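following is a predicted model, sequence given first.
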Amino acid sequence: RIQFSDGHYELYHLGEDPYESHNLAKEKPEKLRSMMESMVDQLKAMNAVYPVDPSGQALPPVLP
């Protein structure tokens, strides 16, 4: 998952925790950052269009 509006991140091992009951984001910050960096790289490669703020500035994902 990506950062929520309140600033927290969620990371789950869906093979072991299919109901997403144990958030691993704080236990595995290096894995979270690696996955987020990969996502950002793919979004850039695809020329992704991001949502914008009220002033029209793009809001790309924020890395942890």
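Perfect, I can see it now.

hey, let's count contacts and neighbours off CA atoms from now on
Noted.

in the strand or helix carrying Asp41, what's buried?
In the assignment (DSSP states H and E), Asp41 maps to helix 29-45. Neighbour counts over helix 29-45 (16 or more other CA atoms under 10 Å) mark 32, 36-37, 40 as buried.

farthest pair within the residues you listed?
Greatest spatial distance among the buried residues of helix 29-45 (CA to CA): Leu32 and Val40, at 12.3 Å.

shared neighbours of those two, anything?
Residues touching both Leu32 and Val40 (CA atoms under 8 Å, 6 or more residues apart in numbering): none.

below is structure B, check it against A:
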Amino acid sequence: MALDMKSELFLKNLMIFSRQTQEINKHRIGLDLRLVNLNNSDKTRMNKLKARFNLPGEKNLRTAV
């Protein structure tokens, strides 16, 4: 099956676009995972600070109000 020039160019561009989209998605997933890790480390840091200064935890704050 012979393709004309426009169809061939369109298919090439479509393949390039598809590859670029896959790369972008890989990076996006990596960033999401890094953000989750950052959030977890922030929570750990906050818990350590609370313990250090004897600050009430979330549950204690709710019951104190």
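Received it, and whenever you're ready, just let me know what you need. Keep in mind that what you see is a predicted model, and the values were worked out from it rather than measured.

quick TM-score on the pair, please.
The TM-score (TM-score structural alignment, normalised by the length of the first structure) is 0.37; 29 aligned residues with a CA RMSD of 2.3 Å.

chain center to the biggest helix by length in the second structure: distance?
Using DSSP state H, we find that the single longest helix of the second structure is helix 5-52. Its chain's average C-alpha position is 5 Å from that of helix 5-52 of the second structure, according to CA atoms, centre = their mean, to the nearest Å.

and that helix, what does it pack onto?
Here helix 5-52 of the second structure touches no other helix or strand, going by 3 or more CA pairs under 8 Å, 6 or more residues apart in numbering; DSSP states H and E.

following element in sequence after it, please.
Downstream of helix 5-52 of the second structure, the next assigned helix or strand under DSSP H and E is helix 58-64.

just checking, what packs against that next one?
Counting by 3+ CA pairs under 8 Å, 6+ apart, helix 58-64 of the second structure packs on no helix or strand.

gap between Lys12 of the second structure and Ile24 of the second structure?
For Lys12 of the second structure, the distance to Ile24 of the second structure equals 19 Å [CA to CA, to the nearest Å].

before we move on, what about Ser18 of the second structure?
Taking CA to CA, one finds Ser18 of the second structure at 10 Å from Ile24 of the second structure.

ok, Leu49 of the second structure next?
Distance from Leu49 of the second structure to Ile24 of the second structure, counting by CA to CA: 37 Å.
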